[in-house]
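[1] coordinates only, sequence not included:
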């Protein structure tokens, strides 16, 4: 697939597509993230569904527009449901996003991700420690926290290698996001310092990426960037009104709901990277 020009197709076009489609996003996510993820999807313009029973995971994935997999609070039945749903998505060409929460923390998480990756995720969205772990590099990640910067050479190299190996998009998020499809690479700035103070925002972002990619299946790389840009721009705007984490979360929902395609296009701080 050829890369679309952001001059000819600005980021706001992808927000228009999302809201026109209202894609149904099947989320197998963690307990902490369910409510906030659903609200973030609704505020931006997608339709959430939270189902994790293995008895229906594959069946529902087949009728969804996209699938978001988050391993934050996995158990064996949930892991089985994730494998069934991603297998269905892979067979039927349904885009899906992997959020490998704290993959470096336990053998169980690493084993599950090793089984999920052959089902060909469209996007892997994680922090730098998670991306380093997935790529087989040593990391000092602590739970969902990260000690590596998205601008560290080891992290960007791992992201590019992971994207090439699995023929997918890797969105490595942090103070400055790094997005790559193995050939093209971008940095994205924005957001606000209060965002890490609110649990599960990254989980919601992964689901939002799934929604954007569903609305623009022919251009998943650009759609992924647009989803991240929505968070970056809305986060910056929310920070102007928030006085703490509680008010910021409410302000972020309002900012996503009020975000216009023009503001997304003009306020996103996107920078092409020509060498990694």
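    Looks like it came in fine. In this text, all values refer to a predicted model and were calculated from it rather than measured experimentally. Residues are numbered from 1 along each chain as shown.

[2] CA atoms for contacts and neighbours, from now on please.
    Noted.

[3] Can you identify each of the helices in the chain by residue range?
    Counting by DSSP state H, residue ranges of the helices within the chain are 12-21, 34-44, 57-63, 76-92, 107-116, 128-134, 153-166, 201-215, 220-239, 245-258, 261-267.

[4] structure B:
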């Protein structure tokens, strides 16, 4: 059975390293994703052109791939970065945004999946369909909760030999054997464009700093989001003020507060 990570130690370690994270994400998410990574204590780079993405990935601690605004050129850059990451044992995270919507997106997600991500992060509908299950998603929005995707996430983690994170009102992280549940956050979080996409980049930051503990790193990233989200909700009057408060909460979060306020428990061991 997996033990609850020392979140304070993991956050302090990530901030001490300040890893460079190669974030190939959608155009809607670039600004907020960069700000989230910076506030948490890492260094983002939004390099995506095929002419430089492959070479640049070799300079980074982790690569994150998000297919939200997919195009042939962007996909070429993603594949170039992933090839470099795999060649150099650099962990990379796949965020298969709405991959089930249309054929081009499905094919791109399946190709990226075949390149063996170290971590997959998606909402429940995305994880269900990526594992071959039926789901109720609409566009980038999930119509399923994390619990409904539990079996699919475990199967996907086993089949791909990777870590799978399912995010929603509560989150699940599994390596195919052990699973942890993360609670917290705020109901305002889904009202902020691309906040989930930014979480993928933050997951890359923790993975870069803790390459031999990718399960724990993924749990830590999701738990940091949940703790900061709960903090931000106290001073927010709506989505716009929440976004500002959330970035501030990430930056202000201390290792001690993180350790004492993370709501993480073993979900089930199979």
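    All right, it came through fine. Keep in mind that this is a model prediction, so the values were computed, not measured.

[5] before we move on, the earlier item: looking at the helices of structure 1, which one is packed in the most?
    helix 201-215 (a mean of 29; mean count of other Cα atoms under 10 Å).

[6] residues in structure 2 matched by it, start to end?
    Counting by TM-score structural alignment, helix 201-215 of structure 1 pairs with residues 195-209 of structure 2.

[7] re the thing from before, kindly reformat the helices of structure 1 as CSV containing distance to residue 146 of structure 1.
    Formatted as CSV, the helices of structure 1 follow (distance: least, Cα to Cα, whole Å):
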stretch, distance to residue 146 of structure 1
helix 12-21, 29
helix 34-44, 21
helix 57-63, 31
helix 76-92, 24
helix 107-116, 16
helix 128-134, 5
helix 153-166, 11
helix 201-215, 13
helix 220-239, 19
helix 245-258, 20
helix 261-267, 27
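
[8] What does residue 51 of structure 2 correspond to in structure 1?
    Using TM-score structural alignment, residue 51 of structure 2 sits opposite residue 55 in structure 1.

[9] That should have said residue 253 of structure 2, apologies.
    Looks like residue 253 of structure 2 aligns to residue 259 there (TM-score structural alignment).

[10] Neighbours of that match, how many?
    19 (other Cα atoms under 10 Å).

[11] Now do it against residue 79 of structure 1, distance only.
    35 Å (Cα to Cα, to the nearest Å).

[12] likewise residue 64 of structure 1?
    For residue 64 of structure 1 relative to residue 79 of structure 1 (Cα to Cα), the value is 19 Å.

[13] how about the residue nearest to residue 18 of structure 2 when sequence neighbours are not counted, what does it touch?
    Once flanking residues are discounted, residue 18 of structure 2 sits nearest to residue 42: 4.3 Å by Cα to Cα, 6 or more residues apart in numbering. Applying Cα atoms under 8 Å, 6 or more residues apart in numbering to residue 42 of structure 2 gives the contacts 14, 15, 17, 18, 19, 20, 21, 205.

[14] Identify the residue of structure 1 aligned to the fourth one.
    Read that as residue 18 of structure 2. If you follow residue 18 of structure 2 across to structure 1 using TM-score structural alignment, you land on residue 22.

[15] ok, now how distant is that match from residue 92 of structure 1?
    20 Å.

[16] where's the aligned partner of residue 141 of structure 2 in structure 1 relative to residue 47 of structure 1, distance?
    In structure 1, the residue paired with residue 141 of structure 2 according to TM-score structural alignment is residue 145. Relative to residue 47 of structure 1, residue 145 of structure 1 is positioned 29 Å away (Cα to Cα).

[17] So between the two, which is more surrounded?
    Neighbours per residue (other Cα under 10 Å) separate residue 145 of structure 1 from residue 47, with residue 47 holding more: 22 against 15.

[18] how near is that one to residue 37 of structure 1?
    11 Å.

[19] Then residue 191 of structure 1?
    17 Å.

[20] repeat for residue 107 of structure 1
    As judged by Cα to Cα, residue 107 of structure 1 and residue 37 of structure 1 stand 27 Å apart.

[21] now residue 57 of structure 1
    18 Å.

[22] Which part of structure 2 matches stretch 66-76 of structure 1?
    Counting by TM-score structural alignment, stretch 66-76 of structure 1 sits on residues 62-72 of structure 2.

[23] Buried residues in the matching stretch, which are they?
    62, 63, 64, 65, 66, 67, 68, 70 (16 or more other Cα atoms under 10 Å).

[24] In a markdown table: the residues you listed, plus distance to residue 92 of structure 2.
    Below are these laid out as a markdown table (distance: Cα to Cα, whole Å):
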| residue | distance to residue 92 of structure 2 |
| --- | --- |
| 62 | 6 |
| 63 | 5 |
| 64 | 5 |
| 65 | 7 |
| 66 | 11 |
| 67 | 14 |
| 68 | 17 |
| 70 | 18 |
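
[25] Between these, which sits nearest residue 190 of structure 2?
    residue 68 (15.6 Å; Cα to Cα).

[26] so that closest one touches residue 30, yeah?
    No - applying Cα atoms under 8 Å as the test, residue 68 of structure 2 and residue 30 come out as separate, 11.0 Å apart.

[27] What residue in structure 1 is paired with residue 183 of structure 2?
    In structure 1, residue 183 of structure 2 lands on residue 189 (TM-score structural alignment).
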